[in-house]
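Participant: here are the coordinates; sequence isn't available:
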């Protein structure tokens, strides 16, 4: 498979562009979108430079997803959530970005500040530095979506269900997994197992918050991870083990025997 290198943006230029864009609307920033920048660069080795046409197609696809949800007019929470799910799949399925490239904040800074500044401003109007500079990829407007899709992508599922798990947890819940990305988040199979079990849990919302339940479950997974190699388990055994932990979390938080 051909490995393409995406353009990246020097940090100093990224900061300058962000400052220039502050206070501007998505519509105003439409004319600032470009396929290149004088301060862009590529990784020295590992592949060939991405053809400009692929960048143009990626922008068109993501811009279309935004327009379907009212761009450039402001979005509501539901529109933002469905946009995130759609773009997560687009980025992971169609962009050609590989994990070795996806850890580079400079790559994501290029996408948010050069290729799609209007879409970035539409999604996060304050253009918070974490959302556009790539200093924390797990909070970046686009970077977090690629990683979200990467963690849930199930290559063994049927074609239409490869990213089905994107619909199970929202952004705030995924943040809890991102926060543990060096442990839980480092194992896509474990994440998919957690999502499978989570989808089957009937949460008594009058007794416990979903966020608290997920946090407790993740802490139990972390403790057991010191003794159990989750990646070596079959999917059925993994689900059984995680289901047991989920039951323990429910009993602990609800006081049920």
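Facilitator: That came through, no problem. In this text the structure is predicted, and so the values were computed from the model without any measurement.

Participant: make it CA atoms for all contacts and neighbour counts henceforth
Facilitator: Noted.

Participant: Tell me which stretches of this protein form strands.
Facilitator: Assigned by DSSP state E, the chain shows strands spanning 4-5, 8-9, 40-41, 48-49.

Participant: So which of the ones you listed is the most surrounded?
Facilitator: Burial of these is given as mean neighbour count (mean count of other C-alpha atoms under 10 Å); strand 8-9 ranks first at a mean of 25.

Participant: contacts for that one?
Facilitator: Applying C-alpha atoms under 8 Å, 6 or more residues apart in numbering, the set of residues contacting strand 8-9 from outside is 37, 39-42, 106-110.

Participant: for comparison:
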């Protein structure tokens, strides 16, 4: 921040003349790696600067996607650092402020968010480019991806942390763009990513083989394209057959092992949009059923909350509170936590915990 306030960042030519700033104290990681030589940093600066001049520097930037795509490859090739090293903010603050600040200011302007110049994970001018090349690999043409499309992949930690998944998404998207199958490419990517993220709690993408992963990504994009066109999404015959097998298995008459408590099966729709109870107060049988369910949950999972109970029984938040408080008064449950962190445990378990703590 001292450098940013002392260097002439409002004048590109003066700033370029002041680069590089080699008077700063530099430290290195205490374990492993080869220390980068100053001569390598001079070479890196010259190559990035040459690329920037080819795209308009010091005047207006032309073709930002091409510049950033090529710069990403260049940075990744010249900075052959480990992902651990590349995850440190200080690395990118030093490279940006001491070696490439004029290029960063030209790219985003002197009045840009200071996170463009310090090593912020998603905003630093060069850190985000290095990681795009690292995550998407050498086979994806980064110059063909727009900023919004890259952000949809790179700023989703669930996706970007799985290199195979991120690359499969990029390949499928670019394939559709190349063959003209995307009327609105930005909307297609956004819709596909929403559908993909909804699947991540239920599918272990890292456990899929290449064929399975590609098949699911294709179906996600097919559904996204159909939705944007106003058509209902369809499921492939292979997945319909799998669903039938799973349904047959779940509806079999196999009894659970001794000690396993069966709880009613619910769906995401049941949780999100449970049927509402009548407006009048709970009937005695409804109250008893809700109380039994609450005890079943706590015996199964060790605790029960207002939300847990409402997921299993079609009652309101106030009614769930009445049920749980009644069980506390009866000495069957004990309350723990405060406010939104409130939960209930079996009374005998609470007594054991209190004795252990004392």
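Facilitator: Sure, I can see it. Just so it is clear, the model here is predicted, and its values are computed rather than measured.

Participant: returning to what we had before: of the contacts of strand 8-9 of the first structure, just say which sits nearest to residue 166 of the first structure.
Facilitator: Nearest to residue 166 of the first structure out of those is residue 108 (C-alpha to C-alpha; 20.6 Å).

Participant: How much space separates the counterpart of that closest one in the second structure from residue 120 of the second structure?
Facilitator: Alignment note: residue 108 of the first structure maps to residue 92 in the second structure; criterion TM-score structural alignment. Distance, residue 92 of the second structure to residue 120 of the second structure, by C-alpha to C-alpha, to the nearest Å: 8 Å.

Participant: any shared contact partners between the two?
Facilitator: Common neighbours of residue 92 of the second structure and residue 120, counting by C-alpha under 8 Å, 6+ apart, are residue 127.

Participant: Compare those two and say which is more crowded by neighbours.
Facilitator: In terms of neighbours (other C-alpha atoms under 10 Å), residue 92 is the more surrounded of residue 92 of the second structure and residue 120; the figures are 24 against 20.

Participant: who's in contact with that one?
Facilitator: 86, 118-119, 124, 126-127.

Participant: Tell me which two in those residues are the farthest apart.
Facilitator: Maximum pairwise distance among the contacts of residue 92 of the second structure (C-alpha to C-alpha): 13.5 Å, between 86 and 118.

Participant: Settle it for me: which of those two has more neighbours?
Facilitator: Legend: neighbour count by other C-alpha under 10 Å for residue 86 of the second structure and residue 118, higher for residue 118 (25 against 19).

Participant: burial of residue 203 of the first structure, as a residue count?
Facilitator: Neighbours of residue 203 of the first structure under the rule other C-alpha under 10 Å: 14.

Participant: what sits against it?
Facilitator: residue 210.

Participant: where's it relative to residue 79 of the first structure, distance?
Facilitator: From residue 203 of the first structure across to residue 79 of the first structure, the span is 25 Å (C-alpha to C-alpha).

Participant: for residue 113 of the first structure, same thing?
Facilitator: Look at residue 113 of the first structure and residue 79 of the first structure: by C-alpha to C-alpha, they are 22 Å apart.

Participant: More neighbours: which of these two?
Facilitator: Applying other C-alpha under 10 Å to residue 113 of the first structure and residue 79 shows that residue 113 carries more neighbours, namely 29 against 15.

Participant: Let me know whether that one touches residue 15 as I believe.
Facilitator: No. Look at residue 113 of the first structure against residue 15 with C-alpha atoms under 8 Å: they stay out of range, at 9.3 Å.

Participant: between those two, what contacts are shared?
Facilitator: Common contacts of residue 113 of the first structure and residue 15 (C-alpha under 8 Å, 6+ apart): residue 133.

Participant: I'd like the contacts of residue 92 of the second structure laid out as JSON lines, including distance to residue 221 of the second structure.
Facilitator: Listed next are the contacts of residue 92 of the second structure as JSON lines, based on distance: C-alpha to C-alpha, whole Å:
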{"residue": "86", "distance to residue 221 of the second structure": "32"}
{"residue": "118", "distance to residue 221 of the second structure": "36"}
{"residue": "119", "distance to residue 221 of the second structure": "34"}
{"residue": "124", "distance to residue 221 of the second structure": "30"}
{"residue": "126", "distance to residue 221 of the second structure": "30"}
{"residue": "127", "distance to residue 221 of the second structure": "29"}
